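>>> Turn this into a model:
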Amino acid sequence: MIAFGTYDAARHPRIAVLIAGLRAHGVKVTELNRPLGLSTAERVRMLQQPWRLPVLAGRLLRCWAGLVGDAVRQRRAEGRPGVVLVGYLGHFDVLLARLLYPRSVVVLDHLVFAGDTAADRGAAGLRVRLLTGLDRLAVSCADLVVTDTEEHRLMLDDPAKGVVALVGAPDGWRDGPASGGTTGEPSVDLSVVFFGLYTPLQGAPVIAEAVRDAVAAGAPLRVTMVGSGQELPRARDILAGTPGVTWHDWVEPGELPALVAAHQVCLGIFSDTPKGVRVVPNKVYQGLAAGCVVVTSDTPPQRRAVGQHVELVPVADPRALADRLAELCDPAVLAAARVRAARGRDRIRPQVVTEPLVAELRRRGAL
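Okay, the predicted model is just below:
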């Protein structure tokens, strides 16, 4: 099998999870990877602002030239691959993969629908229609499409072409002890962390209102907010004057697991946007893997994927979130939540989350 594309596993660990899981099932995976060097936000911004497209096109063509050379050398050394896995954000890469490997089974990891993501971030009209067309073109080039939730699989024009594999978390998130912030002398405060891009689906204003109200009511919280993006200014305004809140605009990907593991509670997403009720975000899986108690919104995909192991609250409800955080300040309640969370760590390992993909490829005779 070839893992192919301009993906960046350090910024977007989904592809790393799939590769690790496939290898754990005994599949030989050779990576042909030329990272594009653009974040999700930068790619979406370029697609929304046509005058930026020449930059994207230039970078893409340089990466593709390298990939073509890599593919030629790989073909000479190992022959035609049975399966080509195109990594996350591979809307364009899958076109090249189809051209280079016309007789291989091309698998597209379609974690993000470009049109859906742009709409969630405020785009409308022609831009969304063009990006939706790009989604359809990318999917049409693949033989099998991997999505992260059943809701996303059903968004495909042909859902039978899809297979659901949970996002999971890289093993690097488990390297440290599952301490949930209990190393050293325990703090009297409940330590809480949120990290993300502050997009509408994450519901950062809901988090901010909940933290503000919980602290005002006397809950002993120590909160770390990591990241930057569209709704950061509003979240900062809401939390202005609230004690115990620390802000980080950026944390290096290699440092993030240790930072999260140093907290007792990791926050997921809380909005009621259409996209927000269809996804299970990376941070939910990563928080569990890091040994935290995870609090997130009670949506069908999150309930189905990890509902027995996380603390669910109604969507877009700051009061409910504030109440749950206050409850977790009770050591007995927190201890029980930790037990539930610990039982979910093995369910999100790469080997487990890739089982449906491996089963489907074997059913097709591709492995």
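>>> okay, CA-based contacts and neighbour counts for the rest of this
Fine.
>>> quick one: Pro233 from His248, how far?
For Pro233, the distance to His248 (C-alpha to C-alpha, to the nearest Å) stands at 13 Å.
>>> helix or strand right after the host helix or strand of Arg304?
In this assignment (DSSP states H and E), Arg304 forms part of helix 300-306. Where DSSP H and E defines the elements, the next helix or strand beyond helix 300-306 is strand 311-313.
>>> re earlier: look at Pro233 and His248 and report which has more neighbours.
Pro233 (14 against 11; other C-alpha atoms under 10 Å).
>>> let's see this one next to it:
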Amino acid sequence: MRRIVRLGLFDAAYHRNRTTAAALSVAGAVFRDVHFPVLETIGDRLAPSRDAAALLAMAWRFALGEMRLAPRACSAIVWAQDLLFGYPGHWDIVGWAPLARRLGRRVLFDPLVTLTETFIEDRRLVAPGTVRARLIRWLDRLALRAADVILADTPQQAASWAALAGVPLSRFAVLPVGADERLFDPARRMQAGGRGDDLDCLRVLFYGTYSPLHGAETIVEAVHRLERAGERLAVVMIGTGQCEAAVRARAAEAGLRTITFVPWVPEHELPNWIAWADVVLGIFGATAKAARVVPNKVYQAMAMASAIVTRDSPALRWLADGEEIALLVPPADADALAAALRTLRSPARRTVLAQAARARFEAVASDRARASRLRPLLDPSRPETGGARP
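A predicted model of the protein is given here:
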């Protein structure tokens, strides 16, 4: 099998990087990390989009990190057949791909998201058409064009990135995000025990970073409708982020009694919350990015055999492939979300949905299933020289 080095300043703890590494290992790759931690030490990663001084400080930290990485990186490139640049590795791939290609190594890129969709389209932290927006788009294009193989989590993302960078779709391989199966195990639901005496109270869970993608304000409006109708429910919203203050303010303004806001919790605690919930909520944003992605939380809830409600999208329908693995509602539609939650008061309905979600996870998003997607890329007969396409 092929020798792969994952190289750079990527966030080693990030979910996508861990699940891709797990799939590569199951597929039989000989896998090494050559990493220097920079991103893990930065608190507010969005600050450079708002402040020039923060941008310069981050650039300086990246430059120092690459210099410290260089002695190990050079020997690793000599050993490797493939170099993998993980999330968020735009600067890494632009810097190291020329040397890798000169040495005949294949360059793989697993960006998860582009900087354009994060800072300009979804979070709207940088105005389109500005100098910073043009620089961000330029870096995205350089990074995507530097790769021989680009891993995208959905076909919709692959098509969007191909158009952004002007590269052919043949350069892309689709690899679902998946979940850490050691953590998100359906057995955790059984270990959580019974529901106690209050069987009539529907327990609903949301967790996320409160970006526009998540559409958390739609959740608050749906809960408002349910409370006014006298529905009994307990809603927990976990996380911090860009839209959190506005969401909390709206919940306070509406006088909602059933929502409990919890600051971000360590990932290893999330399975306990999922096991507690009757229903796990996905995303409800109306942004273009929200239509192209399937978020971590949906895969994690699928892995744990949970009943899920999330927005309808081409990406989710691609993942489901005709199976009903979640209740789908239009984006930013609080009435539809409230109606879906009423439907899931039925334990039998939740069970059918949860079992379908778990079966679909095993078929397409488990480590085993994702490894099968990667094996053609790891074929020993595949050329080692840069320029090989999937």
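>>> Identify each buried residue in the helix holding Arg304 of the first structure, please.
For helix 300-306 of the first structure, the neighbour count (16 or more other C-alpha atoms under 10 Å) marks 300-303, 305-306 as buried.
>>> wait, what's in contact with the spatially closest residue to Trp79 of the second structure that is not a sequence neighbour?
Nearest residue to Trp79 of the second structure in three dimensions, chain neighbours excluded: Arg3, at 7.6 Å (C-alpha to C-alpha, 6 or more residues apart in numbering). Residues near Arg3 of the second structure by C-alpha atoms under 8 Å, 6 or more residues apart in numbering: 29-31, 79-82.
>>> If we use 6 Å, what do you get?
30, 80-81 (C-alpha atoms under 6 Å, 6 or more residues apart in numbering).
>>> which of those count as buried?
Buried among those (16+ other C-alpha under 10 Å): 80-81.
>>> got a list of what the aligned residue in the first structure for Ala354 of the second structure touches?
Under the alignment (TM-score structural alignment), Ala354 of the second structure pairs with Arg338 of the first structure. Residues in contact with Arg338 of the first structure, defined by C-alpha under 6 Å, 6+ apart, are Val293.
>>> can you tell me how far Ile155 of the first structure sits from His263 of the first structure?
Careful, residue 155 of the first structure is Met and not Ile. 36 Å.
>>> which one of these two has more residues nearby?
It is His263, of Met155 of the first structure and His263, that has more neighbours when counted by other C-alpha under 10 Å, with 26 against 12.
>>> picking that back up, which secondary structure element contains the match of Ala354 of the second structure?
Using DSSP H and E, Arg338 of the first structure falls in helix 331-343.
>>> average offset between the following helix or strand past that helix and the second structure?
For helix 331-343 of the first structure, the succeeding helix or strand toward the C-terminus, using DSSP H and E, is helix 350-353. Helix 350-353 of the first structure, aligned to the second structure and superposed, deviates on average by 2.3 Å (mean C-alpha distance after the TM-score superposition for the first structure).
>>> State the three-state secondary structure for Phe4 of the first structure.
strand (DSSP: H, G, I helix; E, B strand; the rest coil).
>>> For the helix or strand encompassing Ala252 of the second structure, what is the distance to the chain centroid?
For Ala252 of the second structure, the element it lies in under DSSP H and E is helix 244-253. When distances are taken as C-alpha atoms, centre = their mean, to the nearest Å, helix 244-253 of the second structure is centred 25 Å away from the chain's centroid.
>>> Please consider this matter closed, and thank you.
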